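[1] Compute the structure for the input listed below.
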Amino acid sequence: MERLARQRADAQIRDGGREEMTDLDETSMTSNFSRYLTAKTTVDDRALNRQVLAELRRLMPAGAPRVLEVGAGLGTMVARLMDWGVLSSGEYVLLDADRRLLDGSRRWLCDWADVRGLRSDLLPDGLQLGDLRVRLVHAELASHLEAERGARADVLIANAVLDLVDVPAVLPGLLQLLVPGGVYWFTINYDGESVFMPDHPHDDQVMRAYHRDMDERVRYGRPAGESRTGRHLFQHLRTAGAPALAAGSSDWVVSADPKGDYPGDEAYFVRCILDTIRDALRSRHDRVEPTDLADWLAERYRQLAAGELVYIAHQLDFVGRSPR
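    You can find the predicted model right below:
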């Protein structure tokens, strides 16, 4: 469900035409999304499937691999992999369609390195983190696939990305970005189940409407994901000649402690999820009654402020090799 700013950008697209956005609008949206990505770092830390991660460690090429991450955002994944000892040298390419977000990744990664006493040096196209060179590439995924720029990668990472694209159309091109037999790690793929607790009478109505919105979403004139990407990836990967070598659940689970405090900035993360549902459905009166949506949201926001709300999203991780 990592579609906060991207889905809000989609709301600017109507009948093939883009509404005008000011630089201030775009800067504010990117700033909000940056905070969202930072807030969800601890949520992803807990969620990422450890069995799948162990298989990634086993498959990781020796030496100095070339890693490409699509939809990389602030670079939280490269930081995580270095923290977890999965990666320490080579080249790591951050690919994202948001130039401001990539610019922010320089600052975010430098701050991250400073806290750990790790040397960081700015480069014209990115930065150096210890023995790892990080390159920043500004491109929308589909145009990057069409251009096929640069050398092929040894490892391809997509975190909370594939449920935002038309997987059958995009996956073959993605796998071609890898060397033959290269390693892919596709994580946090939404799989059709979001739970908010305590129960609410309008839960089924709201989530059914939200999932329908996911299934009908279009971005840049193309289908943009679906609500059951996770389970469908098993077959999509087989069809592409790259069946998963390991797969497992990577559910987001966010709850407050007994005092009603959420870890880190995770209350903001959950508020962003609620805001995204609100923005997707508030003008879709054919899908959910406005008064029902308003009641549901008001109660969920109240529960979040009181530290009572529990949020769970079911997702799946995959690791495997590209066709040889």
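[2] C-alpha only now, for contacts and for neighbours.
    Will do.
[3] Mind listing residues that contact stretch 108-128?
    74-76, 79, 106, 129-130, 133-137 (Cα atoms under 8 Å, 6 or more residues apart in numbering).
[4] Of those residues, which is the nearest to residue 282?
    residue 74 (29.3 Å; Cα to Cα).
[5] Any idea how many residues pack against the residue lying closest to the closest one once chain neighbours are set aside?
    Residue nearest to residue 74 in three dimensions, not counting chain neighbours: residue 105, with 4.2 Å by Cα to Cα, 6 or more residues apart in numbering. Residues within reach of residue 105, counting by other Cα atoms under 10 Å, total 22.
[6] from what I can see residue 105 touches residue 77, true?
    No. Contact criterion Cα atoms under 8 Å: residue 105 and residue 77 do not qualify, at 11.2 Å.
[7] what helix or strand does the residue nearest to residue 74 sit in?
    helix 99-116 (DSSP states H and E).
[8] May I see the buried residues of that helix?
    Neighbour-count burial for helix 99-116 flags 99-102, 104-106, 108-110, 113 (criterion: 16 or more other Cα atoms under 10 Å).
[9] before we go on, could you also do this sequence so I can check it against the first one:
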Amino acid sequence: MAATDTFVPTEYEWLLLRFNADQAARASEIEQQARARASARAPLKVLDLGAGAGANLLYLAPRLPATDQAWVLVDRDAALVERVRTCFDRMSAKVAAAVADDLVSFGDQRVTYQARTGDFLAATDPIWEQPWDLVVANAVFDMLSREQVDAFFALAAERWAGRRPTLYFTINLDHQLRFIPAHPDDDQVRAMFHGHMRRQQYYGRALGPDSAEAVTDLARVHGFTVTSGSSPWRIPADAGAMLHANLDFIERAADEMITDGADGIDRDPFARWLSARRESIERAELSLEVGHRDLLIEWP
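    Alright, predicted model coming up:
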């Protein structure tokens, strides 16, 4: 059962697919509250955690009320950080942006940005000594352990108590993974995939589909208030590329679990399930819902 070779048939296709899915999924009521909390300070200082190639800025910056914004994008992956400018260039037409050096303009909005390699979980990272108005993260916390998220909120409560920035964390996984129509083996595949997401990493056990619940609980433990809203991906039957991309993730997870000898997943039944699902996509007969929650985290 070899993984397919079509996960990213062209450069940035997954970025574009994900951008569109996230844009459609975001909880509008939580986004409106985040916009209302955005400071009138000029410039608005925004920190993007686990920023990847910068898609969160392209989505959120033009929707914030401030016409003058200064963003810092931090990610541990230096290769992604190096691709931020290229990402902005590739996506500029889609989001009606003009890109020049370290400036992205959306009409009369001017957004300066700095993209750098860093570890926002490290107490020595410069982000903890800088004043922020808004701290954002998109689809980040499912890759962290409960201990890491706990340590993050402990640092935030201590280091950012003076400025008290609003924290706006979007597309946090919950437990929903629903194929429509259902298949008798869906439950087994779902359990396998979620188990793979929760597998032990070098830093601990990843939160995976428990991330929305865990981030909410740990923020409250450290004295923050949390407002949440549902933000599921609803991938329709005519979105074949996105559906195949999600099956690619599941296939790779199954390959790793089978190779590691994990219980509860057998090669042949999974291969039959996968083949049936891919055939359904080609006939435009399969849709998918992936559950997330958006979180607005504030100071008491």
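[10] now residue 131 of structure 2: how far from residue 45 of structure 2?
    8 Å (Cα to Cα, to the nearest Å).
[11] which one of these two has more residues nearby?
    residue 45 (24 against 17).
[12] what helix or strand is the corresponding residue of structure 2 for residue 207 of structure 1 on?
    Counting by TM-score structural alignment, residue 207 of structure 1 corresponds to residue 190 in structure 2. Using DSSP H and E, residue 190 of structure 2 sits in helix 186-197.
[13] what comes into contact with the next helix or strand along the chain from that helix?
    Next helix or strand after helix 186-197 of structure 2 toward the C-terminus (DSSP H and E): strand 200-201. Contact with strand 200-201 of structure 2 is made by residue 206, as judged by Cα under 8 Å, 6+ apart.
[14] rerun at 10 Å
    By Cα atoms under 10 Å, 6 or more residues apart in numbering, the residues outside strand 200-201 of structure 2 that reach it are 143-145, 206-207.
[15] In structure 1, which residue range corresponds to stretch 29-38 of structure 2?
    Counting by TM-score structural alignment, stretch 29-38 of structure 2 corresponds to residues 51-60.
[16] what's the counterpart of residue 249 of structure 1 in structure 2?
    Residue 249 of structure 1 maps onto residue 230 in structure 2, by TM-score structural alignment.
[17] got a list of what its match touches?
    Counting by Cα under 10 Å, 6+ apart, residue 230 of structure 2 has contacts 25-30, 170-172, 174, 291-295.
[18] Try it again at 7 Å.
    27, 292-294 (Cα atoms under 7 Å, 6 or more residues apart in numbering).
[19] how near is it to residue 295 of structure 2?
    Going from residue 230 of structure 2 to residue 295 of structure 2 by Cα to Cα gives 9 Å.
[20] try residue 114 of structure 2
    Going from residue 114 of structure 2 to residue 295 of structure 2 by Cα to Cα gives 25 Å.
[21] Which of these two has more residues huddled nearby?
    More crowded of residue 114 of structure 2 and residue 295, by other Cα under 10 Å: residue 295, with 28 against 14.
[22] Next up, the contacts around the more buried one.
    Under the criterion of Cα under 7 Å, 6+ apart, the contact list for residue 295 of structure 2 reads 168-170, 226-229.
[23] In the residues you listed, find the pair that's most separated.
    170 and 226 (12.5 Å).
[24] How about residue 235 of structure 1, nearest residue that isn't a chain neighbour?
    residue 243 (7.9 Å).
[25] related to what we said a few turns ago, list the buried residues in the helix holding residue 190 of structure 2.
    186, 189-190, 192-197.
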